[in-house]
Each structure stands twice: as C-alpha cells, then as structure tokens.
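Enquirer: Whatever this is, show me its structure:
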Amino acid sequence: MEKRRVSIFDTTLRDGEQAPRNSMKPQEKLELALRIEALGVDVVETGFPASSPAEMEATRLISRHLTRARFTTFCRAVRSDIDCAVAAGGTRNHEVQILATSSELHLDRKRRISRKESIDEIVECVTHARRMGVPYISLALEDASRGSDELLRAQTEAGVEAGVTCVVAADTSGCMTPAEYGELVGKIRSWAPPSISVFTHCHEDFGLSTANTLAGLQAGADGVQTTVGGIGERAGNAALEELVALLSYKSDSLGLYTDIDTVAMYGVYEALRDIIGLDQPRNKAIFGTYAFGSAAGIHQAGILRDPATYEFVEPDRFGRERSLLIARHSGRSVLRHLLENMRVDVDDDRMEALYRRHITERVGGDCEDISVLRRRLADELLTVGAAH
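Expert: Presented below is the predicted three-dimensional model:
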C-alpha cells in the first residue's frame, strides 16, 4: 500500500492557549513555536492578532523566527482582522485562517445573520486577503458538524471560487462520532477540488477527538489540526502525541505517516506544562505520569520477563521511561527480581516476611518507585549482614 503523508497544523498557541488558565506571553509563545517547529510540523498557528497587542507581538516574533514551518493567524470574517494579521506578520510564508459561521444554530443564535450574509463575508474576506498578497488562505468551517449540507457546500464552493487554499472541517463542539465525522469530511472533500487541502479540527468532548481525526484522514483529509497535550477549549483538542503515536504504529495498515520527531515530543510537552502551569495527568495516553508505569503484580511479572507482554506502545519511542511502581497490588515477582539482581537468596518464609514488611504493610494505598524499594532492601540486608 502506498502511504500518504499527513500534514500537521499545530494550534497549541491559538486554540490551546485560549482555553482557561493557558495564556502565554509573546516570548513564551515564541519559545514553544520554535520547539514545535523543530518537531517537524508543517504549520504553527500563532494566535488571534486582532484580539490584543500581545497577540500581535507574538505573531510578529514567530513570523520572523520560524525557518521552515508556515505560520498561521486566526481571523474572523472581518477585513480589519486580516489587516491586523498582515500588519503583524507580513505576507511571506503566511496563512490566514478565516472563521466562517457554518451552522444554522450559530447563524441564528450567535451571529444573527443570514446564510447569504455568511457567504458574502467569506468571499469579501478571502478576496481581501488575496489582494493583500497573502499566499495561503484557509477557510475554517466553525461548527460544521452541526451545519446543513446546503450551507456547508455553499460556503465551501464560494470560498474555493474566491481563492482559499484549504478548507477546515471543524467539529467545534466535539459532538460527532467517527462515522459521522468521516462522512462530513468525505462530503467536504468531494465539494472541494483536489488542489484544495482539507484539514480536520476535532474536540475532545466525548473523548473521540483522536478517533474522529483518524476517521477524517481515512475519508480523504490531507492534514490535521492538533495541540500538544490535547490542550484547548473545554475538554481540549485532538492531541498531537496521540495521533503521531497511532500513525507511528499503524502506518502500514492505515497507509498514513508523519515526519514528526516522536522522541522530542515529550520535552515540548514538559516545556508547555512549565509555561502554563499545567498539572500532569496520571493516566493520559503517551504523556500521562503513569502512561508507562505499572503497579499490578500480574503486569509486573510479565513486564519483567518481556515488556512486550503489556506494552504495545514503547516508552523510549516517545521520550519516556518505563516505571515499576510498588503498591499493595504488587506481587512477589518484583521482589524476587530485585533480590536476584542483588544476588541475594532467601527462603520462602523470609520472602513472605519481606513481602509483608516492604509491600503490603509499608506501601498500603500509596505507591513508590521500585528504586525506593531496592534501597530499603539493600539497607536491611546490609544491616542484617553486619549483625551476623
């Protein structure tokens, strides 16, 4: 099967940053932008320049320091937003992303404009951006997952005729299942000519953002919009690391691949967490504290013999390390493993005594790293050895 390269559009600094408690200073955005670019992404979204002087400055900095990736600015379908974006970043290597109002719900309840007015503003703004010399223009169909086919097709075709280079299918409220989202992307792909890129933009409200993103790719999308760590509005966006990990392992069967540096992703996530003060979740895929940790005795017994027994995703491929945690569910296998490494032979009675003292009675409901248990065992055995 011939593999198709997936283009990665990173929106950590825009959709990710606009979520509560995720705000960043311009210099911090620049730091992350350069690290994200180094991963191998194709596009880095800088933010929403028209919203504040800080966003203007972030765009100015990032546009001048990126050396390979394209940069994108977020604009409403308002000419003055595009003017701000160009004033901040110029036109070279610049993609303007224009937000369309793409569901009847948003037209009626939020914007209070007609379908014709929504199409007219798309055409006006795309034409304006082209006249200013912007080389790349994407049309983001906001709330496309709840828009009618008639509205979405009319907006897509109008945008293409006006000169967009990309159409983004946004499941803004995260309401779709993979089958539904794949169908949506397939329709948009059929309405736009092959020369126009189609990108996904999925949210995590049902925990389906990665699955929906994959469904979009299988339906013909050329690229994806993701964030580092999945940060973003409400429950977040499709996580860069989850999609990259999936394509890393399933590339052959899916016929899809990326060029992302998988090992370096975790370092970018740590930098992001440090900047925005993000707590590390315990159980998040790829980046969770214990994503590659185990405490259950049955799992530890298998891992000690062969990590592949319980690890399909390998930690070192993603800049992580395997951890064995000692907790009340830990079995005797981890204790035997440590004693064998220490070249200490004990009988069954002594093993049971060590197990009770160092695991069941000591650890209780908490957990600790295996290295802590090793030090305790070494201290005890040295003490006992000295006494004899």
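Enquirer: Going by C-alpha atoms from here, please, whenever you check contacts or count neighbours.
Expert: Will do.
Enquirer: Strands of this structure, start to end?
Expert: 4-5, 7-10, 43-47, 70-76, 94-101, 136-142, 166-171, 197-202, 223-226, 256-257, 293-294, 323-326, 368-369 (DSSP state E).
Enquirer: helices or strands next to the third one in the packing?
Expert: Same thing as strand 43-47. strand 7-10, helix 26-39, helix 53-65, strand 70-76 (3 or more CA pairs under 8 Å, 6 or more residues apart in numbering; DSSP states H and E).
Enquirer: And it, what's buried?
Expert: Buried residues in strand 43-47, counted by 16 or more other CA atoms under 10 Å: 43, 44, 45, 46, 47.
Enquirer: how near is the fourth one to residue 12?
Expert: In this view, residue 46 and residue 12 are 9 Å apart by CA to CA, to the nearest Å.
Enquirer: again, but for the last one
Expert: According to CA to CA, residue 47 stands 9 Å off from residue 12.
Enquirer: now the strands of the chain in CSV, with distance to residue 341?
Expert: Formatted as CSV, the strands of the chain follow (distance: least, CA to CA, whole Å):
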stretch, distance to residue 341
strand 4-5, 46
strand 7-10, 45
strand 43-47, 48
strand 70-76, 52
strand 94-101, 57
strand 136-142, 58
strand 166-171, 53
strand 197-202, 48
strand 223-226, 44
strand 256-257, 41
strand 293-294, 20
strand 323-326, 15
strand 368-369, 16
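Enquirer: ok, now which ones touch the residue nearest the centre of the chain?
Expert: Per CA atoms, centre = their mean, the C-alpha nearest to the average position across the chain is that of residue 239, at 1.9 Å. Contacts for residue 239 (CA atoms under 8 Å, 6 or more residues apart in numbering) come out as 209, 210, 226, 227, 228, 229, 230, 231.
Enquirer: Could you also give me the structure for this second sequence? I'd like to compare it with the first:
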Amino acid sequence: MSSNRTPRRIGIFDTTLRDGEQAPGNAMSAADKLELALRLEAVNVDVIEAGFPASSPSDFEATRMVSDALTRAQVSTLARARRDDVETAVQAAGSRRHVLQILGTGSDVHLRHKLGITRQQAIDDAVDAAKFATSLGVETVSVGIEDATRGDVDYLRQLTERVAEAGARYIPVADTSGCATPEEFGELIAKIRTWAPAPVRIGLHCHNDFGLATANAIAGLQAGADDVQVTVGGIGERAGNTALEEICALLAYKSDQLGLFTDVDVTAIFAVYNRLREIIRLEEPRNKAIFGKYAFGTAAGIHQAGMLRNPATYEYVEPARFGRERTLLISRHSGRAVLRHLLAELGLPVDTDTVDEIYRVYIAERVESDCEDLSVLRRRLEADLISH
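Expert: Okay, here's the model as predicted:
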C-alpha cells in the first residue's frame, strides 16, 4: 500500500572507516581511509566518520586527512566523554562541518562492568564534554547513547534531556549488542524522539547479531529518527552493522510505502564495496543481499526458464540498478530451457533429441560443485558444435 505523505529525506552516516575498521581483519591505513572517504562522498553519503582520533596517531592522521579533503560531506569523529578526547578530535578535524560524537553510556551493564561509574557520573561527564565541545565551536555536537537498548527508560530520558540542554544537536541511539527486535527498537526511538524534539536529530546505530540491523534501522526511521549509521557491506564489530547497500536498496524500492528516501547514488556503491574488499582483503560472499557474488545469479532450471521469458519472474531487485549484472549459471540443477535458448541464439536445431543429448553431455553429468556462467557454455557449444 502506498503512502499519501511526501517521503522524508533520510541522512546517511557512514561509519565504515571507524566501526567497520575496528573489527578484526579490517585494518586500513590513513591513505586507504582517505580514498574510501572520497569515494563515499562521491556517492552522496552525508556524514563520514573518519575515526577515533584519541585512540592512535594513525586515527588522528586519517581524520585530519579526511577532514581536509572532504568538500561536501561532513566529517565525524568519536570521542569518549572526556575533555582531552574532545580537544584531540577538534585538533584533528577542526570545528567546521564536524560532527563530534561523544560516547554516552546507556546501560547499567556498561556503567558497572566497563566504566565503574554511577548513572549520575555518566550524565555529568556527557554534559561536561558536550558543553566543552560547544565552547570550542564544533558545528554539530553529538552524544551517542551506547547500549541504549539495554538501558533503563527513566535513566535514558534523563541522559537524553540533559545532553540536549547542554548543546547536543545529534543523538545517535545504539543497539550495541544487536539484541533488539524492530518493535522494541521502534518503541525506544519513538520515546527518545519525544524527549529530544527538533532541532535535535536522532540517529540509529544498529548491530546485526540477530540479522536484524536493517529491519531495526527501518523501524527506527519510521519512529522518527533522522539518519541511520551504516557501513559498506555491513562490516563492523562481531556480525557487523547496518549495511549501506541494504538500506539504500530498500528505500529505492519502498520509498512511497515507507515514506522515506535517500540521495545516495545506488548505481555507484558496488564499486566502493569492491575497493573496500581489496583494501581489507575481504572474501567475496556468495549469498549476501545486493553485493553477494550470486545475489543476481541462478543455477536452478525452473528459475532460469521463467527468467529467460521475463526476469521479473524471480528478480524483484534489478541488478543494473545497483551496478550489477544478471547471471544465469549452468549446473546439474539447470534444465533444458536454457539449452533451447542457447541453441536458438546460435541458430542450431532445438528438436527434442538434440536438446536431450546436449543436456546429457553438458549438464546432467556435472558434479555438484561444477558451475559456470551461461556465456562460457555458449562459447563451448559454439566451439564444439558449430566448428564441427
């Protein structure tokens, strides 16, 4: 069912270079981060989180380089709720077009077992850091609420209201452990939206431990959040983060239904993903949504028969829209329809006996793992049948 309301523009905040990079195996140099940041800016991402400047000289330098190079997108940094971290972040990224994210703490689990402080101490630290960042002229002071989905509602309200009063104009809400369901997350975001009305912007930072990061992000956006924090390919801690391509693909097709849209150039993000894979040596997944090797490929005969007549039979998401190509793959699960298609294209007989014999030789005797692109089989048939 379509919505009658005008779709609302959703901001895209990319944290590939920070949260994505901190996961095992995803290390990037400052030069790598700069290249990827420029590629992300070119596809119309709104905010690019360059790193955590106080954590290492490498993150400081990467942040400085990215901040200096960006011309349209905002640069973001992460800082603990400490004045020295805030000052270091400003030294690295300046104050103009800078989204400085102060890490607030949302749950008693983190307060007790990670920080060893009380709720009041956490609120006081976040408020002090936000006021200090404001005094330094930071364009957008942010206080993110880590582990918000396991936090007490009364405490979360107090934290949200206090940091907003202190000057925070962006409050990302994190499902840090990936424990929420869409219903739970949407309800939480709706509450926070009422506690921090505009001009405060609400962001979403979802992890994928239950495979719900995209669903949770959509629920949060529908509940009133303004932007979603994503990574290219969904890389990030443990099972990863909300994937840039999944959010953008969903909004590309469901904008009217959801009442949401983005300005990201969806045709260009696959190239960014491929470059990221090269940099961090990420193996190519076979079945990942949008970017998987076979996300737009099929080897099943029933599917192929339908797709040869009309790709829409089994293909709702169109590969060309995302810089991909459709592939029909030949395996022992392929049927005769694909052979009739190829033989007709080659001008060869398509009678039953011919098709059955070619099926036996080229398809039926394949082993389970033997799979090749349709174009390869076409070349083999040309060589074996036409030349002889």
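Enquirer: hang on, the earlier thing: of the helices and strands packed on strand 43-47 of structure 1, which is nearest residue 292 of structure 1?
Expert: Residue 292 of structure 1 lies closest, by CA to CA, to one member of these: helix 26-39, at 21.9 Å.
Enquirer: Now do the contacts for residue 299 of structure 1.
Expert: Residues counted as contacts of residue 299 of structure 1 (CA under 8 Å, 6+ apart) are residue 310.
Enquirer: And it, what's its match in structure 2?
Expert: Here residue 299 of structure 1 is matched to residue 303 in structure 2, going by TM-score structural alignment.
Enquirer: can you check residue 253 of structure 1 too?
Expert: Counting by TM-score structural alignment, residue 253 of structure 1 lines up with residue 257 in structure 2.
Enquirer: can you point me to the longest helix in structure 2?
Expert: helix 119-135 (DSSP state H).
Enquirer: can you tell me what part of structure 1 that one aligns to?
Expert: Under TM-score structural alignment, the match for helix 119-135 of structure 2 is residues 115-131.
Enquirer: Can you state the mean residue-to-residue distance of that stretch versus structure 2?
Expert: Superposing on structure 2 places stretch 115-131 of structure 1 at an average distance of 0.6 Å from its equivalents, by mean CA distance after the TM-score superposition for structure 1.
Enquirer: The helices and strands packed on strand 43-47 of structure 1: which one's closest to residue 216 of structure 1?
Expert: Closest to residue 216 of structure 1 of those is strand 7-10 (CA to CA; 12.8 Å).
Enquirer: quick one: the closest one to structure 2 mean distance?
Expert: Mean for strand 7-10 of structure 1 is 0.5 Å (mean CA distance after the TM-score superposition for structure 1).
Enquirer: what range in structure 2 matches that strand?
Expert: Against structure 2, strand 7-10 of structure 1 falls on residues 11-14 (TM-score structural alignment).
Enquirer: Give me the buried positions along that stretch.
Expert: Applying 16+ other CA under 10 Å to stretch 11-14 of structure 2 flags 11, 12, 13, 14 as buried.
Enquirer: out of these, who's nearest residue 122 of structure 2?
Expert: residue 13 (25.2 Å).
Enquirer: what's the spacing between the residue opposite residue 341 of structure 1 in structure 2 once aligned and residue 331 of structure 2?
Expert: Aligned by TM-score structural alignment, residue 341 of structure 1 pairs with residue 345 of structure 2. Note on residue 345 of structure 2: its distance to residue 331 of structure 2, by CA to CA, is 20 Å.
Enquirer: Comparing these two, which shows the higher neighbour count?
Expert: residue 331 (24 against 10; other CA atoms under 10 Å).
Enquirer: Identify the residue spatially nearest to that one, adjacent ones excluded.
Expert: Excluding the flanking residues, the one nearest residue 331 of structure 2 by CA to CA, 6 or more residues apart in numbering is residue 371, at 4.8 Å.
Enquirer: For the residue of structure 1 sitting at the aligned position of the one you found, give me its contacts.
Expert: Alignment note (TM-score structural alignment): residue 371 of structure 2 maps to residue 367 of structure 1. Counting by CA under 8 Å, 6+ apart, residue 367 of structure 1 touches 295, 325, 326, 327, 328.
Enquirer: Go through those and give me the one with the most neighbours.
Expert: Neighbour tally across those (other CA under 10 Å): the maximum, 28 neighbours, falls on residue 326.
Enquirer: all helices of structure 2, in order?
Expert: Under DSSP H, structure 2 gives helices at 30-42, 57-69, 83-93, 108-110, 119-135, 153-165, 182-195, 213-222, 244-258, 269-280, 301-309, 337-346, 352-359, 374-381.
Enquirer: matching residues in structure 1 for the fourth one?
Expert: Equivalent residues of helix 108-110 of structure 2 are located at 104-106 in structure 1, counting by TM-score structural alignment.
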